[in-house]
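Asks: One predicted model, sequence on top.
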Amino acid sequence: MSLSVRVHPAIADIGETTWNALAAPTANPFLDYAFLEALEASGCVGERTGWRPCHLELIDDGATLGLMPLYLKSHSQGEYVFDHGWADAYERAGGRYYPKLLSAVPFTPVTAPKLLVGSGPDADAQRQALLTGALEFCGQIGASSLHVNFLPEAEAEALGQAGLLRRQDVQFWWENRGYQTFDDFLADLSSSRRKVIRRERREACRDLEITAVTGADLTEVHWDAFFAFYMDTGARKWGRPYLNRRFFSLIGQRMADRIVLMLAARDGRYIAGALNFIGGDTLYGRQWGALEDAPFLHFELCYYRAIDFAIARDLNRVEAGAQGEHKLARGYLPHHVHSAHFIADPALREPVAAFLARERPAVAEHARLLEQELTPFKAQPRA
């Protein structure tokens, strides 16, 4: 093969048909052209926001064999794999950490492949060619580093074997053990946890109407309501929300069948909502917000309604986003998530490697202790 790698400053330059030919088999909504292009078309992603697209296309004799979502970053916001300490240390020592390259889905801590190739016998060679192209591009533009976030474990292992530094963290996911109803799930929990969850659901739903809105039923009225919730939460948590109103309209137009909004209304007025995306076998919980305080409403909309929906759709799991050990008590167990990092300067790479060598076993032990000591499940789950 005579492989070459081309850099594209916009996903539109690659095109929907070419992109989705390799992204669609993953069944991951965040890799879909519609999602990534909406981020760019709305202005949420671009040079002005510190997310300059540099997507890689692997080509052989005019045919696209591989793709890699890639961004040139001027900061470390919106990534959920925190390297601020590395950046601070390097710049205090006189280095320049930014710009850096990042392969990830912007603002989305969801595990998904980043080296998109077909399933043929040359797949491994094509992934290696994409990685080589990314590393060469990193050197050509003088970026300090290349970071590949939220990888499947096998992809992370391959990048580790190629010399990148591996990092590990924990998220909390709910797994469907063949449940037919929410009560089947509760039957697997300890008696005390069943009572707590039933009480939380009763309290959360008091005087509220809660609905799941998806597909053609989604309207701009729903997005207006949800955007108000999102802005309120974002302003309180991190000061400047990442997504704008146009982005939600675009995904509503393009991806309605892959979206479900859990909305709570009081006296006909929406007061809270949670946004979820539907994958091939997974429901992905994303943003949430509320304009009124209501007991346990966050748990109801983000966790319990997501479980209800996953059971009804026969989905295998719910991924409820980054962090949050409180999810454990709601039946969401710890799972490892992975990233891989290339750092050009040995003066930074070596101490980071030493740090990660200490961090990985500590993270693994923490996850083990959480599940062992705080699990809500009975010792012998339902058959």
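Replies: Perfect, I can see it now.
Asks: Every contact and neighbour count from this point should use C-alpha atoms.
Replies: Noted.
Asks: how about the helices of the chain, start to end?
Replies: 16-23, 33-41, 84-92, 123-141, 153-161, 182-187, 191-205, 220-237, 245-254, 297-299, 305-312, 346-374 (DSSP state H).
Asks: which helices and strands sit right next to the fourth one?
Replies: I take that to be helix 123-141. Judged by 3 or more Cα pairs under 8 Å, 6 or more residues apart in numbering; DSSP states H and E, helix 123-141 is in contact with strand 3-8, strand 55-60, strand 63-68, strand 116-117, strand 145-151.
Asks: Would you mind telling me which of the helices of the chain is nearest Leu3?
Replies: helix 123-141 (7.7 Å; Cα to Cα).
Asks: hmm, back to that, will you turn the helices and strands packed on helix 123-141 into a markdown table that also has distance to Glu220 and mean neighbour count?
Replies: Conversion of the helices and strands packed on helix 123-141 to a markdown table gives the following (distance: least, Cα to Cα, whole Å; neighbours: other Cα atoms under 10 Å):
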| stretch | distance to Glu220 | mean neighbour count |
| --- | --- | --- |
| strand 3-8 | 32 | 17 |
| strand 55-60 | 31 | 21 |
| strand 63-68 | 32 | 22 |
| strand 116-117 | 33 | 26 |
| strand 145-151 | 31 | 25 |
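Asks: that older thread, out of the helices of the chain, nearest to Arg382?
Replies: helix 182-187 (6.9 Å).
Asks: For the closest one, buried residues please.
Replies: Phe182, Phe185, Leu186, Ala187 (16 or more other Cα atoms under 10 Å).
Asks: what does it rub up against?
Replies: If you take Cα atoms under 8 Å, 6 or more residues apart in numbering as the criterion, helix 182-187 is touched by Tyr179, Arg194, Ile307, Asp308, Ile311, Pro381, Arg382.
Asks: and which of those residues is nearest Val213?
Replies: Out of the contacts of helix 182-187, the member with the shortest distance to Val213 (by Cα to Cα) is Asp308, at 13.4 Å.
Asks: Could you measure from the closest one over to Met255?
Replies: To Met255, Asp308 is 21 Å away according to Cα to Cα, to the nearest Å.
Asks: Put this next to the previous one:
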Amino acid sequence: MDYYAGQAMNGCGFWCKTEFYAGTNFLGQSPFGHSVQNLVHTSKRTTTNALFWGPRKAVERPDTDLSLGHFTLTGSGSEGVSASSGKPQKVSVSVVSSISEVPSHDWDACNLDSTGPEKFNPFLSHGFLSSLEESGSTAKETGWIPQHIIAQDEHKNILGVAPLYLKSLFLSPYQLCVFAIGLTLLIWLCSHSYGEYVFDHSWADAYYSYGARYYPKLQCCVPFTPVTGQRVLLRDTPYKDQVFDILVTAMKNLTDKFQVSSLHVTFPSESEWHRMKEKDFLQRIGMQYHWKNRNYKDFDEFLMDMKQSKRKNIRQERKKIAAQNLTMKRLRGYEIKARHWDIFYKFYRNTTDNKWGSAYLTRGFFHDMGSKLGDNVLLVVAEEGDELVAGALNLIGGDTLFGRIWGCLPRVYYPSLHFEACYYQAIEAAIELNLDKVEAGAQGEHKIQRGYMPVTTYSCHYIVNEGFRKILEDFLVRETAQVKHVIKLLHDSGPFKDSAQ
């Protein structure tokens, strides 16, 4: 969870969704200073691809399911399975416009087989993704059109799935009202990369300058969720490597079929990231902050690994909670009632409304998700007397506590409550549940002094236009070097004692 990018110090900051400021600026720079736009202007081009929007028109999504063809499983190969062993001979790949068209037990079996129960990722479950769709959070009206890829054998057994979305142009009411500011700014605001957290707004701006249209595009991800996980979910079969290749090829074929500019796979596993490089995807890295459980017995034992000044600061922050007559509670599964979701939705809207962000999630999403995910949901709440005043939503995976969303009542401020609800309560919960880590998302160097250290995240980008692909490739070499340098510097100046590093 990104407990939302770039806020944190004002008491209502986690994941506040000022996304279109966080990753780029009006000059088309990356978060680390390099300008894709400059690369466009300095590159030599002998042809003009298009005037302004470009001649390529994205294909409208048909109402019926879309077939992406049939593939033959080949030989024994490295998987050691012969044709005579009874394995399927054919794999058909299709696109479905709703996850409801895939039985939940089939989708979840692919998800569970991809990681094993010890690393189960709740964001990739049928329950979480269907809650997004059924609540209207991912829909044509919001610019997230489901286009999930399904691989089946000749007996209709599902062998693999991939969550995929067509990102169409979408204007929120706020974006519409800025038309008078100017056409260039409007184009920039219309670009629909919201809810992805791998910032490519500057890419879109540069793509227009290059003479082509960047949107619509295809996005393989969990919407509004910067959490690393498998993106191609496979049943555990001897031929799963072939099915992986088939599904990735099918996604690339869909990019051509829809005549869109690009296909982006965001927050994949590191192994998928490496494999997709072999399939003409550009590689990009980013940075998040995670807390690592070193087999701590309790929170105090964790504090003893910190440098004295950091340990003192955390203890002082935690003391402020009781001094403000606040009570912290961790609610899980059935303990979370409908009234909790109703008030938490108010917290969520207060966060997004205050930060010029987009309220991606509907009220119904929280109710649906809470009902479907049960004990995988952990809601941290702060009470003042009998009144709920703030909360932080977390999901529990096989070995990880995932921070998700933070919010509080409007026009209130409780010093250090944000840190307590989002960071310290999460650490205590992870220790109690014997989880390996807490993922607190991207951005916010303030997390480091509270024990959350930088880790590398990954994304893969298939760019159709060869000329622009080369420009981005050059840009990513420089950006990658800077990200690695920043991660090293942050680790070297970390909050832990040398003996605990």
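Replies: Yes, it's here. This structure is a prediction, so every number in the text was calculated from the model and none was measured.
Asks: if we can go back for a sec, dump the helices and strands packed on helix 123-141 of structure 1 to a markdown table, plus distance to His336 of structure 1.
Replies: Below are these laid out as a markdown table (distance: least, Cα to Cα, whole Å):
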| stretch | distance to His336 of structure 1 |
| --- | --- |
| strand 3-8 | 31 |
| strand 55-60 | 27 |
| strand 63-68 | 23 |
| strand 116-117 | 21 |
| strand 145-151 | 10 |
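Asks: Those: which one's closest to Ala353 of structure 1?
Replies: Nearest to Ala353 of structure 1, of these and by Cα to Cα, is strand 145-151 at 13.4 Å.
Asks: what's that closest one packed up against?
Replies: Looks like strand 145-151 of structure 1 contacts strand 100-103, helix 123-141, strand 333-343 (3+ Cα pairs under 8 Å, 6+ apart).
Asks: corresponding residues in structure 2 for it?
Replies: Under TM-score structural alignment, the alignment places strand 145-151 of structure 1 onto residues 262-268 of structure 2.
Asks: got a list of contacts for that stretch?
Replies: 196, 198, 214, 217-221, 226-231, 251-252, 255, 457-464.
Asks: just how off-centre is it within its chain?
Replies: Relative to its chain's centre, stretch 262-268 of structure 2 lies at 10 Å (Cα atoms, centre = their mean, to the nearest Å).
Asks: Including distance to Leu70 of structure 1, could the helices of structure 1 go into a markdown table?
Replies: Converted to a markdown table, the helices of structure 1 look like this (distance: least, Cα to Cα, whole Å):
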| stretch | distance to Leu70 of structure 1 |
| --- | --- |
| helix 16-23 | 13 |
| helix 33-41 | 11 |
| helix 84-92 | 19 |
| helix 123-141 | 8 |
| helix 153-161 | 16 |
| helix 182-187 | 39 |
| helix 191-205 | 41 |
| helix 220-237 | 25 |
| helix 245-254 | 20 |
| helix 297-299 | 33 |
| helix 305-312 | 30 |
| helix 346-374 | 21 |
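Asks: Quick check: Gly215 of structure 1 vs Gly234 of structure 1, distance?
Replies: Taken as Cα to Cα, the span from Gly215 of structure 1 to Gly234 of structure 1 is 26 Å.
Asks: between those two, which one's more packed in?
Replies: Between Gly215 of structure 1 and Gly234, Gly234 has the larger neighbour count (other Cα atoms under 10 Å), namely 18 against 15.
Asks: That one - nearest residue in space that isn't next to it in sequence?
Replies: Pro241 (4.7 Å; Cα to Cα, 6 or more residues apart in numbering).
Asks: how much space between the alignment partner in structure 2 of that neighbour and Leu409 of structure 2?
Replies: Aligning on TM-score structural alignment places Pro241 of structure 1 opposite Ala359 in structure 2. Separation of Ala359 of structure 2 from Leu409 of structure 2 (Cα to Cα) stands at 16 Å.
Asks: Need the counterpart of Leu132 of structure 2 in structure 1.
Replies: So Leu132 of structure 2 corresponds to Leu39, using TM-score structural alignment.
Asks: isn't that match right up against Phe247?
Replies: Yes: in terms of Cα atoms under 8 Å, Leu39 of structure 1 counts as a neighbour of Phe247; the distance is 6.3 Å.
Asks: between these two, which one's more packed in?
Replies: Neighbour totals were compared for Leu39 of structure 1 and Phe247, and Leu39 leads with 23 against 19 (other Cα under 10 Å).
Asks: Pull the number of nearby residues for the spatially closest residue to the more buried one that is not a sequence neighbour.
Replies: The shortest distance from Leu39 of structure 1 to any non-neighbouring residue, by Cα to Cα, 6+ apart, is to Val45 (5.4 Å). Val45 of structure 1 sits with 22 neighbouring residues when counted by other Cα under 10 Å.
Asks: ok, Val45 of structure 1 touching Phe35?
Replies: No: Val45 of structure 1 lies out of contact with Phe35 (Cα under 8 Å); the separation is 11.4 Å.
Asks: what's the spacing between Glu157 of structure 1 and Ile278 of structure 1?
Replies: 27 Å.
Asks: An error on my part: the question was meant for Phe185 of structure 1.
Replies: Here Phe185 of structure 1 is placed at a distance of 20 Å from Ile278 of structure 1 (Cα to Cα).
Asks: Counting neighbours, what do you get for Asp281 of structure 1?
Replies: Residues near Asp281 of structure 1, counting by other Cα under 10 Å: 15.
Asks: Find the nearest non-adjacent residue to the aligned partner of it in structure 2, please.
Replies: Taking TM-score structural alignment, Asp281 of structure 1 has Asp399 as its aligned residue in structure 2. Of all residues not flanking Asp399 of structure 2 in the chain, Leu435 sits nearest, at 4.8 Å (Cα to Cα, 6+ apart).
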